[in-house]
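Asks: compute the structure for the input listed below.
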Amino acid sequence: MNIDALLATPSELTDTANSGSKCAIVLMTRIRLARNLARHSFPGWARETDRADVLGLCREALAATAPMKRSSMQAVIGDLTELQKQMLVERHLISRELSGTKGPSGVVINRDQTFSVMINEEDHLRIQILRSGFQLKKAWTAIDALDTELEGRLDYAFDSTLGYLTACPTNLGTGLRASAMMHLPALVISGQMEKVVRAVNQLGMAVRGLFGEGSDASGSIFQISNQTTLGESEEAIIKRLGSVLQSIIEHEVNARGKLLETDGARLHDKIGRAYGILQNCHLLTSSEAMNLLSLQRLGIDLGIFPDHTRPVIDRLLIESQPGHIQHAAGTDADGARRDMLRADKLRAEFAAFAKPDFVKPDQEQETENQNRKPPASNDHNSDPI
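Replies: Modelled structure (predicted):
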């Protein structure tokens, strides 16, 4: 499988309809393991010949593992175009750091893009699993199996006291980073997100934007992950993160209910205006697109749009990114041209999108009952929302 065939296949992140997760607030679950080979210098200190040896050893070992031997794409980073690397970053399959790496480095990705292994990034191996929806336990079971396979083929750098040895001390021990990509528009709109971030940080978790450290939270999408990797078992880290995520989900659900109760008209107005812009826009930046699509996704969760349209929005969150816009157009484009192409794409998608229905089912029944009898002469204060 080559890179072009892989990029022509939809991302795992867009498959929320078949994720098996009933929690729409969590878009994606990701677990990453940092591993290094014994008797080889860490990539940042290694000679090019040593990095090349590690690249060859890891690619050979990965090719024989169950997730990769059926069908996978192997690539040397230096052989990829800038656009191909950008698309892999946008799909969360490689890091920005790996995309800018010089010298021997690579990536191995399985066909359905659930497993991605970066070679010679900060560590010799960054083993990653992606699952759409809230699937921490399933993701851990799957990545643990792949890691066990690799450990049987490669000699990992491991210390009986410290655990897995890593280039950065913050990854020492389990080498595990578990995270969830969460859609939290109500907490953002209601001004509660800053308070949530402080509380999560106090619990030993990190909160970052869509593309990790240093990125913004366009579309009200945040990554929540563990910060400590030493002194806890992998299962304990997964369990603790899961509890924090459940708490954040509850806060987001409560914030949505409160917004509907106290300021429903304004919330519906935001969603309706976003729908109108997406149907009629002619220039749209990446950030604008993310924020508008976020409001449509919130509308789906609130029953304003049909539930079956959620995968469309999740697909567009990826496909409206700069690399994907250029790939679809078949040409490189500057920022202004991308904004035009993005608007054209979203306008075409929303020409056939379901129309919003701002009336709840119980309100429809109430309206129907009211229509069966003469309106009360003094009923001037009813709320239509």
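
Asks: contacts, neighbours, all on C-alpha from now
Replies: OK.

Asks: any idea which helix is longest in this protein?
Replies: The longest helix of the chain (DSSP state H) is helix 234-280.

Asks: which strands and helices sit next to that one?
Replies: Applying 3 or more Cα pairs under 8 Å, 6 or more residues apart in numbering; DSSP states H and E, one finds that helix 234-280 makes contact with helix 136-153, strand 176-183, helix 185-189, strand 221-226, helix 286-301, helix 335-351.

Asks: right, and these - which one's nearest Ser21?
Replies: helix 136-153 (10.4 Å; Cα to Cα).

Asks: any idea which helix or strand comes after that closest one?
Replies: strand 158-159 (DSSP states H and E).

Asks: to check against the first, give me the structure of this:
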Amino acid sequence: MKWYEEKDAENDVIVASRIRLLRNLRDYKFPWKLEEEDAKRLTKELEEKLCGIGSLDGRSYQTWDLLTMTQTKRNALRERRMISRRAAKEPGYAGLICSADDAVSLTINCEDHLRMQISHAGSQLRQSWKEMDKIDDYINELYPYAFDDQVGYLTTYPTNIGTGMRAYLVLHLALLDSVSRFDDMVDEIGRFGLKLKPAFSSDRQLNGNMYVLYNEKTLGTSEEEILELLDKVGGQLASQERTLRDNSIEQHRLEVEDICYKAYGTIRYSKLMTLKMGMHLVSQLRWGQEKQIIRFKEYCNFYEIMMGMQEANLTAQNKTTGVSKQNQLRADYLRSCLPELVQP
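Replies: Below you'll find the model as predicted:
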């Protein structure tokens, strides 16, 4: 089972939690300073030394060479936020250790010596941090980290110095992002050292109402303070979204039902589907399912579907290119994922 198939009580709005740590090894040059042979040697050494992390959580792990991986495969991993943009485009001699459930990924020797990440479904920031902290301690016993007593962990980019940690909440703001004050809310969130941005694309039209909330500040704050702030602000956003959904159903139930069933019918019978339209329709079905406006014979994981319909993931599944062909394959993919309805 993949991590995003987990069911959490709060994942109606809080879809996923993620912790990312950046670390560099004290006794080695930073990746951008390493000569080619040294980079190859360090990557191989880390892959061999870190293969035992499965003993910490019982997961099975596999090692990949990012440089020899196809561009489409790297792009697909990037769409699923398992590797960075740099690792997808210019991996160099980077390696990847990834768990079978896709929850844990360790990118080796790309921007930093280690980019470690763990994801869970729903509101599980602290569980994610608990597991990541254990992996971090395990590696630190093998290798001392580059650390300064005044500023904290040293990273390639100054914006990551300090804790080296980014904590993320993926939020489905199906109604909140359409209110007139939404942009003001985004600006207000920035005053707390957090950022709210589209989860799948910088273009909100392609985003399916999915957003990621994360800390921009890593220096001068603790991991616990970051988690507490994310929980507080994420919880407030989720509460406002739930209120809007409840009010919409109470005041306009028939219209909401009509939107959901039309979305279902469009997906069920479409022969071509653009990414923009597909994300929009799936977003409507997702919150309709969570509020039981539309009921399926089996639970449908629409977040997984959103990841699967992205361009690189769709291409990786079908080994094809071309916009028109992708639109056809996306329509086929969505139909294949859609469960049968429970008849009212």
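
Asks: among the helices and strands packed on helix 234-280 of structure 1, which comes closest to Gln365 of structure 1?
Replies: Among these, helix 286-301 comes nearest to Gln365 of structure 1, with 20.7 Å by Cα to Cα.

Asks: how far apart are the closest one and its match in structure 2?
Replies: Helix 286-301 of structure 1 differs from its equivalent in structure 2 by a mean of 1.0 Å after superposition (mean Cα distance after the TM-score superposition for structure 1).

Asks: which other residues reach whichever helix or strand comes after that helix?
Replies: Where DSSP H and E defines the elements, the next helix or strand beyond helix 286-301 of structure 1 is helix 310-319. Here helix 310-319 of structure 1 makes contact (Cα atoms under 8 Å, 6 or more residues apart in numbering) with 11, 13-17, 90-91, 289-290, 293, 296-297, 300, 324-325.

Asks: same question, stretch 145-165 of structure 1
Replies: Contact with stretch 145-165 of structure 1 is made by 35-39, 57-58, 61-62, 65-67, 127, 172-175, 230, as judged by Cα under 8 Å, 6+ apart.

Asks: burial measure for Ala5 of structure 1, as a count.
Replies: Neighbours of Ala5 of structure 1 under the rule other Cα atoms under 10 Å: 10.

Asks: the aligned partner of Thr221 of structure 2 in structure 1 sits in which helix or strand?
Replies: Aligning on TM-score structural alignment places Thr221 of structure 2 opposite Glu232 in structure 1. Using DSSP H and E, Glu232 of structure 1 sits in no helix or strand.

Asks: what's the burial count for Glu232 of structure 1?
Replies: When neighbours are defined as other Cα under 10 Å, Glu232 of structure 1 has 12 of them.

Asks: same check on Met309 of structure 2?
Replies: So Met309 of structure 2, with other Cα under 10 Å, has 24 neighbours.

Asks: now it. Nearest residue, chain neighbours left out?
Replies: Arg330 (6.1 Å; Cα to Cα, 6 or more residues apart in numbering).

Asks: surely Thr43 of structure 2 meets Gly95?
Replies: Yes - the criterion here is Cα atoms under 8 Å, and Thr43 of structure 2 meets it with Gly95 at 6.3 Å.

Asks: residues that sit against both of those two, list them.
Replies: With Cα under 8 Å, 6+ apart, Thr43 of structure 2 and Gly95 have common neighbours Ile108, Asn109.

Asks: which residue lines up with Gly141 of structure 2 in structure 1?
Replies: Quick fix: residue 141 of structure 2 reads Glu, not Gly. By TM-score structural alignment, Glu141 of structure 2 lines up with Gly152.

Asks: again with Leu169 of structure 2
Replies: By TM-score structural alignment, Leu169 of structure 2 lines up with Ala180.

Asks: which SS class is the closest residue to that match other than its chain neighbours?
Replies: Nearest residue to Ala180 of structure 1, sequence neighbours excluded (Cα to Cα, 6+ apart): Thr29, at 4.5 Å. What DSSP: H, G, I helix; E, B strand; the rest coil gives for Thr29 of structure 1 is strand.

Asks: residues in contact with the alignment partner in structure 2 of Thr29 of structure 1?
Replies: When the structures are aligned by TM-score structural alignment, the residue of structure 2 matched to Thr29 of structure 1 is Ser17. For Ser17 of structure 2, the contact set (Cα under 8 Å, 6+ apart) comprises Ser119, His120, Ala121, Gly122, Ser123, Gln124, Leu125, Ser128, Ala167, Tyr168, Leu169, Val170.

Asks: and Ser17 of structure 2, how far is that from Lys40 of structure 2?
Replies: 33 Å (Cα to Cα, to the nearest Å).

Asks: before we move on, what about Asn140 of structure 2?
Replies: Taking Cα to Cα, one finds Asn140 of structure 2 at 21 Å from Lys40 of structure 2.

Asks: correct me if wrong: Ile19 of structure 2 contacts Gly164.
Replies: No - contact criterion Cα under 8 Å: Ile19 of structure 2 and Gly164 do not qualify, at 10.5 Å.

Asks: more neighbours: which of the two?
Replies: Using other Cα under 10 Å as the criterion, Ile19 of structure 2 and Gly164 rank with Ile19 on top: 27 against 23.

Asks: who touches the nearest residue to the more buried one once chain neighbours are set aside in this structure?
Replies: Counting by Cα to Cα, 6+ apart, Ala167 is the residue found nearest to Ile19 of structure 2 once chain neighbours are left out, at 4.7 Å. Each residue near Ala167 of structure 2 by Cα under 8 Å, 6+ apart is listed here: Ser17, Arg18, Ile19, Arg20, Leu125, Tyr214, Asn215, Ile226, Leu227, Leu230.
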